[in-house]
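> A structural model of the following input is requested.
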Amino acid sequence: MLTVPRGPHRAAAPAPGRRRRGGTAGLRRAGAVLAAVGLGLAACGNPTEPGGLSGTLPGAGASSQEIAMQAWLAGFYEAHPGVVASYDPVGSGTGREMFLNGAVLFAGSDVPMDEEELARGRDRCFGGEVVELPLYISPIAVAYNLPGLGAEHLNLAPETLAAIFAGEITRWNDPAIAAANPGVALPDQAVVPVNRSDDSGTTESFTEYLAAAGGEAWPHEPSETWPISGTQSGTGTSGVVQTITAAEGTVGYIDAAQVTQDLSTVALGVGEDFVPFSAEAAAAVVDASPRAEDATDLRLTVELARDTDTPGTYPLVLVSYTLACERYGSEQDATNVRTLLEYMASPEGQERVARPDVAGAAPIGAGLREKVEAAIGQIRPA
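Here you go, the predicted model:
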């Protein structure tokens, strides 16, 4: 049986100074993830594979990975029914904190760990290093609610998008929007930007893009916390989707996997072209980006080229990392985590979440997979 762990893994609280995100909504989302994976298995007990894996494997973190994790955990369960695996989509910051506190064995984060977190990670990982693997690559969609507009995608230059979210462009028929969308009957209607209310790696990725590509129209630093007060907002990706869907004239940023049929999406200005989101365009910008300056053989972090003008790239992309330990306190934990990550990184696992009807993620390339597999191979008991 695959169920949400309700023991000490769920009881640990974040350290002082970092706000826990998700609350009851996070618990409901976690229940949804595991219900999708374990539906119909509630009466089967907790089987142990003959000569195989067993035990619990709790994880938590970025809500952007929620749909992908449903698919990954389902595939993992098919091969290893003796392991009770779970993922609580409470958000990147809370997931990192739960990982560092030892509340979960792995985590998902839309941003790499900072120096302080990495230092804490050495204690949590029994003297080993934190492993950071870019296993989930997905475009961030700019979604809007303008029924009857008639355009498949609304074209927005990065400076225009930045001005919208900075509160400088307030009507949908603004000349800057109209200039990029000839022939589209734009309504004389208020623009209502919607942002994440919780600290979010998706927000950091979005504000990184606005800061890099939006020029002087975006005067704020990249941040997990939305830098403008008094805005319309929603908690988690699902909360932003609900807020946009509930009112016409709204526009917000969400993981592309969670775009609903009720919403339209923006094609971003890249050089002389406008590029809609796609897995292929997201993969193209990651391939064109260098590794982060502090990347290692275990921490495969990327410095995304947000301001690229390379044709066919979609620079508003989220690279969500899976966090694990180089060393664990038991052979069982090390083996379970290593086996799950091997499946997530495998061609089968990547193709599973790349399906448009699942998460529409961009599969990692063969060169990156080789580095990921080498890092996973270093996971062992202390």
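
> for the rest of this, base every contact and every neighbour count on C-alpha atoms.
Noted.

> which residues of the stretch 1-150 of the chain fall in helices?
Here the stretch 1-150 of the chain has its helices, by DSSP state H, counting those that start in this stretch, at 8-11, 23-38, 66-79, 92-100, 115-124.

> tell me where the protein has strands.
Remark: strands assigned in the chain by DSSP state E are 55-61, 83-88, 106-109, 130-144, 153-156, 192-196, 232-234, 250-255, 264-270, 273-275, 317-325, 327-328, 380-381.

> of all those, which lies closest to Glu348?
Proximity of the strands of the chain to Glu348 was assessed by CA to CA; the nearest stretch is strand 130-144, lying at 12.7 Å.

> by contact count, what packs against the closest one?
Helices and strands touching strand 130-144, by 3 or more CA pairs under 8 Å, 6 or more residues apart in numbering; DSSP states H and E, are helix 115-124, strand 250-255, strand 264-270, helix 279-287, strand 317-325.

> quick one: the last one to strand 250-255, angle?
Looking back up the chat, that one is strand 317-325. Here the directions of strand 317-325 and strand 250-255 differ by 40 degrees (axes from the mean of the first three to the mean of the last three CA atoms, to 10 degrees).

> second input sequence below; structure requested for side-by-side comparison:
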Amino acid sequence: MKLSALTKVAALSGVAVLTLTSCAANESGSGSADSGSTLSGSIIGAGASSQGSAQEAWVAGFQTVNPDVTVNYDPTGSGAGRETFQQGASAFAGSDRPFKTEEIKAGPFDSCAADSGIVEFPAYISPIALIFNVEGVDSLKLDAATVAQIFSGKITSWDDPAIAAQNKDAKLPSQNIVAVHRSDKSGTTENFTDYLAAAAPAEWAPGAIEEWPSELGGEAAQGTSGVVEAVTNGVGTIGYADASRAGDLATVEIKVGDEYVAYSPEAAAAIVDASPIAGGRGDHDLAIEIDRTTSEAGVYPIVLVSYLVGCEKYSDAANAELVKEYFGYIVSEAGQDLAAEAAGSAPISSTLREKVQIAIDAIS
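Model (predicted):
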């Protein structure tokens, strides 16, 4: 569906606050006349809210070394970001999933030249934590089948034998489980349910979904903050959320092979390196097929991998130059460390960085 003129204006208006923030960063002395940068101009990006905190850090850092550049990122959500990019209202997109091959074939990508493919790569990796609030229980160990049955409503009490067998030292109460899920369309939900569908297909029928099926019940909450609040203030609650937002809540170790693995940035990054790049795509489309069923040691399988998407060849050369430099900054060690500090994400590995940089270098 084409964006209407009104929708495009809204998309541009939506980044107004970030524009002011970006300008304020430049005026505050974060950049200087002797920075050595010859870049100038502005670019607009839109998409995944999961990247919001990281994007704020990346924008500030990039503008520190390029004081005549303004980068605006509107965290409207993955779906809206992909649509905005396709219809030419933004120069790049953030997305919690790669474009599907049929979406790429169908097009269009109005910011790109007519004969251009897309550049797509993982830029933000975050573990998704299972958070819970059960009095007297500080940690739990669960396998995929048990998690699937909890969130599908098949296991309803905390002292269920399936939970007790994996947590023999825990004092599990005879208390109802309240499983909290996102009420909104969510990339976090899609990645969480993709794990359930891959690792426990017999116990999880809905597959990988962005929107929670109403027939499964449970408690719905708006956004990551809503899930965290519902789990925190509830009794016998469990939910899923970006690990950086887990705070002081108790969390679950997930069974991988014969071991239980706690989430960590390192364990989240490890599964990306352990997973293959999807076939049937362009040379610079680095969509990852996450291996949720891996038994490799030290790997945490419930992760959100968020992508940046741009054009191999832009119709506007000014966009090409700025997007190319901004993407390069994001995947640099400095850029990835900034995101880790600001958002608790897992820096991409040097192996993946080399592959991504080749894709970025192709932008023209």
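
> once they're superposed, tell me the TM-score.
Once the chains are laid over each other, their TM-score by TM-score structural alignment, normalised by the length of the second structure reads 0.88; 354 aligned residues with a CA RMSD of 2.8 Å.

> picking up where we left off before, what's the closest of the helices and strands packed on strand 130-144 of the first structure to Ala60 of the first structure?
For those, distance to Ala60 of the first structure was read as CA to CA. The smallest value, 9.9 Å, belongs to strand 317-325.

> counterpart of the closest one in the second structure, which residues?
Residues 303-311 of the second structure are the counterpart of strand 317-325 of the first structure, counting by TM-score structural alignment.

> what's in contact with the matching stretch?
By CA atoms under 8 Å, 6 or more residues apart in numbering, the list of residues contacting stretch 303-311 of the second structure from outside reads 48, 50-51, 91-98, 111-113, 116-128, 187-188, 191-192, 268, 320, 323, 327, 363.

> how about the helices of the stretch 1-150 of the first structure in a markdown table, adding mean neighbour count?
Shown next, in a markdown table, are the helices of the stretch 1-150 of the first structure (neighbours: other CA atoms under 10 Å):
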| stretch | mean neighbour count |
| --- | --- |
| helix 8-11 | 14 |
| helix 23-38 | 18 |
| helix 66-79 | 21 |
| helix 92-100 | 27 |
| helix 115-124 | 15 |
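
> out of those, nearest to Val259 of the first structure?
When the helices of the stretch 1-150 of the first structure are ranked by distance to Val259 of the first structure, counting by CA to CA, first place goes to helix 66-79 at 11.8 Å.

> need the contact partners of the closest one.
When contacts are taken as CA under 8 Å, 6+ apart, the neighbours of helix 66-79 of the first structure outside the stretch itself are 2, 33-34, 36-38, 83, 85-87, 89, 136, 257, 340, 343-344, 349, 352-353, 358-359.

> which of the strands of the first structure is buried the deepest?
The highest mean neighbour count among these, using mean count of other CA atoms under 10 Å, belongs to strand 106-109: a mean of 30.

> show me what that one is packed against.
Secondary structure elements in contact with strand 106-109 of the first structure, counted by 3+ CA pairs under 8 Å, 6+ apart, are strand 55-61, helix 92-100, strand 317-325.

> residue range for it in the second structure?
When strand 106-109 of the first structure is compared against the second structure (TM-score structural alignment), it corresponds to residues 92-95.

> from the chain's centroid, how far away is the matching stretch?
For stretch 92-95 of the second structure, the distance between its averaged C-alpha position and the chain's averaged C-alpha position is 11 Å (CA atoms, centre = their mean, to the nearest Å).

> the second structure: which residue goes with Val270 of the first structure?
So Val270 of the first structure corresponds to Val256, using TM-score structural alignment.

> for that match, give me its contacts.
Asp143, Thr293, Thr294, Ser295, Glu296, Ala297, Val299, Tyr300, Pro301.

> I'd like to know how far it sits from Ala346 of the second structure.
Distance, Val256 of the second structure to Ala346 of the second structure, using CA to CA, to the nearest Å: 19 Å.

> for Gln55 of the second structure, same thing?
Here Gln55 of the second structure is placed at a distance of 14 Å from Ala346 of the second structure (CA to CA).

> cool, and Ala48 of the second structure?
Between Ala48 of the second structure and Ala346 of the second structure the distance is 17 Å, computed by CA to CA.

> likewise for Ala268 of the second structure?
7 Å.

> identify the contacts common to these two.
Common contacts of Ala268 of the second structure and Ala346, defined by CA under 8 Å, 6+ apart, comprise Ile125, Ser126, Pro127.

> quick one: what's aligned to the second one in the first structure?
Residue mapping for Ser126 of the second structure onto the first structure gives Ser138, with TM-score structural alignment as the criterion.

> so which of the helices and strands packed on strand 130-144 of the first structure comes closest to Glu303 of the first structure?
Among these, helix 279-287 sits nearest to Glu303 of the first structure (CA to CA), with 8.6 Å.

> now do that closest one: which elements does it pack against?
Helices and strands in packing contact with helix 279-287 of the first structure are listed as strand 130-144; criterion 3+ CA pairs under 8 Å, 6+ apart.
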